[in-house]
Structure formats: C-alpha cells, structure tokens
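[1] predicted model follows, preceded by the sequence.
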Amino acid sequence: MILPGATLGILGGGQLGQMFTLAARRMGYGVWVLDPDPDCPAAAVADRHLCAPYDDFSALALLADHCAAVTAEFENVPASAMIYLEARIPVRPGSTALAIAQDRVREKTFFQDLGLEVAPFALLRQEDDVELVARKLSFPAILKTTRFGYDGKGQQNVTTASELPAAWASLNTPEAILESRIKLVQEFSVVLARSVEGMMVFYPLAENRHHHAVLDLSIVPARIPEALQNQARQSAACIAEALNYVGVLAVEFFVEEEGRLLVNEMAPRPHNSGHYTIDACVSSQFDQQVRALCGLSLADIRLLSPVVMMNLLGDLWEEGGPDWQKLFQHPQIKVHLYGKKEARPGRKMGHVNALSSDAERALAVLETLRQDWNWPR
C-alpha cells in the first residue's frame, strides 16, 4: 500500500487531473502533474507541474524518480510513455487498457471477443473498402476517426453510401471506422472501481443525454429497467476482469428500440458522467481513483441523494457567461468550475450538480436555468 505522505503522478492536467489532484491532496498525498499546457487546470492545485510533452523522457524520468505510482487523466497518452513508466513504478491502469481504448476498431473487436454486442461497424483503410463497406452496413451511419476523437470531434454523419468518399476525405485520416446508426432509446454509463485484489464496486448508473455529441445531462438514479442495469454491470465487470484492470473504469451503453443492450465505448479513467459522485455519493470517483492507485481498500459508493449533473460549455460564455446570481439562487445546486482561461464553443468549462428529493425535481431546477439562459436542450 502507498500511504499518505507519498507523492502520486498523473499524466494530464485537465479537469479530470485537477479533480484527481484535489482528492489526493485532501487525502494527504502530494501530486505531480505532467501536461504540455502551461495553463492546465491541475497546475494550479498540484505540488509540481512538469510542463512538457507526454513523451518527454526526461520529464517521465522525474515522475518515475519522485512518484510512488502514476495514473493517467485520459486514454490518448503515448504508449511509449506508459511502457517507460511501467518498467519503473506502478502504473494503474496499465498500458494495455489505454492502448485498447485509444483505437475504436481494437476496442470494438475487444468487446466482441468477450461476447458483448456492439453496433455494426466496418473499417476503411483503402479506396476499395468504400464499396465493400457500403454493401455491408446500413445507412444512415457515422464515420469516425479510429483515434483521437471525442465529444463529437473527428466524426461525420453519412446519410447515404454516396456521401462516404467525401466524408472520409473531410476527416483527413488514413483510416476510419463506419458505424451504422441504431434506433436509440436510451444511453447510460456504468462507472466502476476495481482494486489491486480484484474487488469491484459499482456506482449507481447514470442516464445520459447528449447535445451535438457532447454530454449534456447525467440523471441519477437512471430510469433504466433493473434487468438491463444488471446486464450492464455484468458486461462492465467482464471488461474489467479481462483487462485485469486496476482503477476507475467507465463503460457507455446504448439501449436499442427493441430493448437490446449494446456496448458503445470505455474510458479507462474517471468519466464526465461520474461527476455527480463528487456531491451525491459517500465517496467520489476521484476518491476511488486515488485508493485504487495506492492499493487501498475501495470506499463506499452509496448514493446519498438523487442528482442531475449538467455540463457548462463554453457556448455560455459567448454572451458574457452564465447568470451567476440566478445560478446561486438555487440552494440545491453545487457549482464546479475548472479554471480554464479560454472559453470555446463545446469546451467543458465546468459542471453543476443539482440535488433534490428525486431526480425529476433536480431536472426541473436545471430546466429553469436553461430557460433563463436560453440554453439548448
């Protein structure tokens, strides 16, 4: 076990790195952050910020020399960096989980190999693949880059097969993955933590709503049939076991019109849809991230209050920012701002958690704010 007083390292200093750092420091640990952005949110709260590229081996050597263990804020850390660190200190989760999550085709194939269902997909690598894929999949579909896509970035809607060549060219990528659109009824996520000993705990499922492919709301408890919730937890546990995973893992699911459960993707880290845990659970997903990294027992994940999490995107700042006075008039709302210096459309600047006696009332509070701000549903 790594006990308080030790120093932990994290690759990535965005809001997830910031929230990890705050949890770790509250629990008595020092934190070093490696991030190339001099203004990254975690820099303001970490003991030391190594402002360097993720594959800067002199910076990685400093982490290895001064940190008892290292984790990552996001999955697109270079594999070479993780392998270098793994040879020297504990890295949790390991490079295998990150490598799978970095590549959409490898990720979906991994799910299929475990016997889990995914939306129909096909890989495009050369021009001859276009005609084959067009015959294989139904349209409309979504064309995505195989790597580095998130929050709707790196993807194009494709209504018919004839649009496919132009859509692929617009992505400017040597390979892409095409996924058939499904008749979607619900989206939700499972956030779990798994310890060094293999113990797992599951947070209450979050029912998710997206706007322009960016997470908008997470509603907890999720209004999902219990049988589907159990199936999702079993699927997420299967993924974690297959990876011998240590840390916090999020798995996103789709529910088809016919009630079939499909795995969408995994995030080998805390997740945006798990931010409700900071205010509504006994222990947050970031507390669990610290505990798993340090080889400690996992904490209680009990839900203390129904809650709805809403992201605050940079679009709100285009007209001068949210109406803070109206926001703070609601005593049920907990505000989390990330300290990002530049607001851009679609950029996550913060989030709020609305807590109430039931999720519908919490949702109503946020809907009132939407009307006041003319915020899109």
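    Right, received. Where do you want to start? Worth saying up front: this structure is predicted, and the values here are computed from it rather than measured. Numbering: from 1, shown residues only.

[2] make it CA atoms for all contacts and neighbour counts henceforth
    Fine.

[3] so what's Leu366 up against?
    Residues near Leu366 by Cα atoms under 8 Å, 6 or more residues apart in numbering: Met310, Ala354.

[4] and it, which of the three is it?
    Recorded secondary structure, Leu366: helix (DSSP: H, G, I helix; E, B strand; the rest coil).

[5] mind checking how far it is from Pro322?
    13 Å (Cα to Cα, to the nearest Å).

[6] around the nearest residue to Ser180 once chain neighbours are set aside, how many other residues sit close by?
    Nearest non-adjacent residue to Ser180, counting by Cα to Cα, 6 or more residues apart in numbering: Ala141, 4.2 Å away. Ala141: 21 surrounding residues under other Cα atoms under 10 Å.

[7] mind listing what Ala141 touches?
    Asn157, Val158, Thr159, Thr160, Leu178, Glu179, Ser180, Arg181.

[8] try it against this one:
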Amino acid sequence: MSANKIGAKRIGIIGAGQLAQMLAQAGETLGIEFAFVAPEKDACAAPYGKLFVYPYLDPKAEEALGSWSDLITYEFESIPVSLVEALEAKMAVHPSSNALTLASDRLNEKTMFNQQGIETAQFTTVDSLSDLEAAAEKVGLPAILKTRRDGYDGKGQVVIREENQLAAAWETLSPVACILESMVSFKREVSIIASRNLDGEIAFYPLAENYHREGILRLSLSLQNDPKQQEAEQIIRKVMEQIGYVGTMAVELFDLGDKLAANELSPRVHNSGHWSMDGTIASQFKNHLLAITNQPLQDTSVQNATAMINLIGSIPDKKLVAAIPNAVLYDYGKKPKPGRKVGHINLTADGNNDENFIPNVIKLLNMVGQQELVGELLKSNFYNHKK
C-alpha cells in the first residue's frame, strides 16, 4: 500500500526510542517513511528513518520535523506540550496536545478518570511538607507520593508506610508538584489497549496481565475471554471518546475483584502491548499507524496465548532463546545499562493446549534473572487456567 486516505506518506515522530523504532518497523508494509526528532545522537530508531538531533525545545526541532512530515505522532508523554501545540497549529498531530496534557500530569489524569465515573485510588495534591502531612491524614497510610509529571518505570515515587517517613519522602521528591495516592489492595494488575481512528472506529486488544518489579514491567500475558474484558473496554472507550482520541492508547488497571480501578493512561503504544507483535494479526503499532492515517483498523483477536518478557539491562544469550520453540527476541540496539529496557522476548503458545507454554515462560524468566516472578506466576489465575 503506497498511500493512505489522508495522503500521509511521511510521518514524523517526536522521540526516537524503541517505541518509535517499532512503529517504523510496522510501517514498512504501509508505504510510510519516518523521521524522528530527539536529543540523542545514538537513538535506537535512527536506522529506520531520518533523525533530527535537537533538544525538544529547540525551535529547530519543530521546524525540521514540521517541514519534513505530513503528519506527526509521538512515542512517549515526557515531551514538552508546547512542542506538540506548536506543530498542531500547522498540521495534524495524533494523539492531540489535549491527550498529552491529560496523560503527562497525574492530577489531570486522575481527575479526568473520576469525572468520567471511573474509579481510582484516593488522591490529593501535595506542594509542600505541610501539604503532605495533611494529605497523609486525608488519604491514610500506607500511601505513595508521586511527582505529577515525568515519573515512569518506578521513578518519581516513594512509598510511605509510617508517619515518621513523611519528611524524608518529601525531601526525596521536592520541590516539584506531587500527589499522594492511597495504596490499593488488588488481585492483579492488567492493562487494556485500544486503537481509535479519525472516524471513531475503535479496535480493542485483549487484556494483558502484568507483573512489575522495582516499578518496571517484567512480564505481560495476553488473556483470552477474560471476565473483565468488557468492563475494561468500557473504561477505555469512555476516555477515548471524551477527549476525541486518535491513535493507540493503554490504560493500566487494578483488578479489585468485584470491579476495575484505573491507575494511569498512556497516550501511545505501550510496553504491555508488545505481545501483539506476535500474538495478533495486527499489532498495536500497525493499528496506531492505521488509526492516525484514518484507515480501517485490523484484527486484534488473540491467535494463541502470548507472553512478553522485558529484557532489562542486558540481552541474554540469543542462541539459548532461539532454542525455545516460538520464542522471538527483539533487540532494540541500545547499550546495556542497569534498569534500561534493551529488548523483549515474545513467546507464543502452539495452540490452546500447549503443555510446554508455561514451562517455556519459566525457562525464559530464569534465563533473564526473573526467578522471583516464577512463584508468582505459578499462583496466578492465568497459570491455573492453563493447567
């Protein structure tokens, strides 16, 4: 396909990390060219398009990307809203600056959820130590102090269990604006991903069950016919339609047993949806591109159960991974570094009765140093359903 309905043959992406890389890879079959703007000269998306190396607030970033592109998107929410607004004044940008404003500030995000009748943890704003002391009285302890902006992968947050920890917690994150959230007692963490095009068509992906360590996603499991699927779809539909969202979005959710509560949204393709690259006909990346170019969205149903294992810090022995049937390793080409997402492995089951699927997930978890997740996985509803 060499063109699309709105004629966008060149898509500019703000950011040039692994999400931009995977978007460009998905666009190869759609006849789309890509350019990226980012301050890093060694950005991992660079081999897949044209890279403009500028700080995001440099006027040259806006000029270069805007003059080259037919359409703009972005790969993460920690970018200046002002850059998106400036580009939006001249051309189509999806998702919009409104979506970015909501998702890049935890107060805006949670307020929006509540206004839509979507449950969240109890929260209140914190701008000083005295605010934090008052918030702890209101919300109760234990609780989590989080920066309103720029927190991801466990960064920008402190768990507070006792009153005598308040001053140290504030000292850790101050002087930036924060919120204090109550701790939520949940049965599992899940996420719903959906894509919505300009015509308002929405394609929902099956829920993923997610496992985190140190605030970083380690394992996602695609869920077929999950009883919470419809409720999750209603939540993300409300959000998308309320803000006129265009593109792929993720909403992370707490399963409280009787209902779901929203944790946060991401106005972009999401780590917990990487399993879709091998587990569905159309990945979250392909449907994002189809959505922002206003084309019909493609099939999102699960073909076979799929596990996604994040590779944090380093890439394992590729020969060992290749020896496991139906395992695919994605190397982002990033320098190894503690805490850095450098790749992921997708493992698909061979049909619905694949007795080797869970054992192979366990092999991979052990291979990448995630032994502590094995016990948690074996206790999960996912495992007991697959037995």
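    Now that the structure is in, tell me what you want to look at. Quick caveat: nothing in here was measured; it's all calculated off a predicted structure.

[9] quick TM-score on the pair, please.
    The TM-score (TM-score structural alignment, normalised by the length of structure 1) is 0.93; 366 aligned residues with a Cα RMSD of 1.6 Å.

[10] please report how far the residue mapped onto the residue nearest to Ser180 of structure 1 from structure 2 lies from Phe186 of structure 2.
    For Ala141 of structure 1, the aligned position in structure 2 is Ala143, judged by TM-score structural alignment. In this view, Ala143 of structure 2 and Phe186 of structure 2 are 14 Å apart by Cα to Cα.

[11] can you check Lys5 of structure 2 too?
    43 Å.

[12] same check on Gly333 of structure 2?
    36 Å.

[13] returning to what we had before: in structure 2, which of the contacts of Ala141 of structure 1 still touch?
    Shared contacts between this structure and structure 2 among the contacts of Ala141 of structure 1 (both residues aligned by TM-score structural alignment, their matches' Cα atoms under 8 Å) comprise Asn157, Val158, Thr159, Leu178, Glu179, Ser180, Arg181.

[14] residue in structure 2 paired with the last one?
    Matched across to structure 2, Arg181 of structure 1 falls on Met183, judged by TM-score structural alignment.

[15] excluding chain neighbours, what is closest to its match?
    Ala143 (5.0 Å).

[16] would you mind measuring from the one in structure 1 that sits across from Gln115 of structure 2 in the alignment to Ile239 of structure 1?
    When structure 1 is aligned by TM-score structural alignment, Gln115 of structure 2 is paired with Asp113. Separation of Asp113 of structure 1 from Ile239 of structure 1 (Cα to Cα): 10 Å.

[17] now do the same contact list for Glu62 of structure 2.
    Tyr56, Leu83, Ala86, Leu87.

[18] which of those fall in helices?
    Leu83, Ala86, Leu87 (DSSP state H).

[19] how many neighbours does the alignment partner in structure 1 of the second one have?
    Superposed on structure 1 with TM-score structural alignment, Ala86 of structure 2 falls opposite Tyr84. Other residues near Tyr84 of structure 1 number 17, with proximity taken as other Cα under 10 Å.

[20] what's near enough to touch the most centrally placed residue in structure 2?
    Most central in structure 2 under Cα atoms, centre = their mean is His270, positioned 2.6 Å from the mean C-alpha point. Contact analysis of His270 of structure 2 by Cα under 8 Å, 6+ apart lists Leu19, Ile193, Met249, Ala250.

[21] element containing the nearest residue to Gln371 of structure 2 once chain neighbours are set aside, please.
    Counting by Cα to Cα, 6+ apart, Leu365 is the residue found nearest to Gln371 of structure 2 once chain neighbours are left out, at 6.1 Å. If you go by DSSP states H and E, Leu365 of structure 2 is part of helix 357-367.

[22] is it true that Ser357 of structure 1 touches Ala280?
    No: counting by Cα atoms under 8 Å, Ala280 is not a contact partner of Ser357 of structure 1; they are 11.6 Å apart.

[23] okay, these two: which has more neighbours?
    For the pair Ser357 of structure 1 and Ala280, the greater number of neighbours falls to Ala280 (22 against 11), based on other Cα under 10 Å.

[24] got a list of what that one touches?
    Each residue near Ala280 of structure 1 by Cα under 8 Å, 6+ apart is listed here: Leu303, Leu304, Ser305, Pro306, Val307, Leu355.

[25] ok, the fifth one - contacts?
    The reference is to Val307 of structure 1. Per Cα under 8 Å, 6+ apart, neighbours of Val307 of structure 1: Ile219, Val220, Pro221, Tyr276, Ala280, Asn353, Ala354, Leu355, Ser356, Asp358, Ala359, Ala362.

[26] report the buried members of these.
    Among the contacts of Val307 of structure 1, the ones that count as buried by 16 or more other Cα atoms under 10 Å are Ile219, Val220, Pro221, Tyr276, Ala280, Asn353, Ala354, Leu355, Ser356, Ala359, Ala362.
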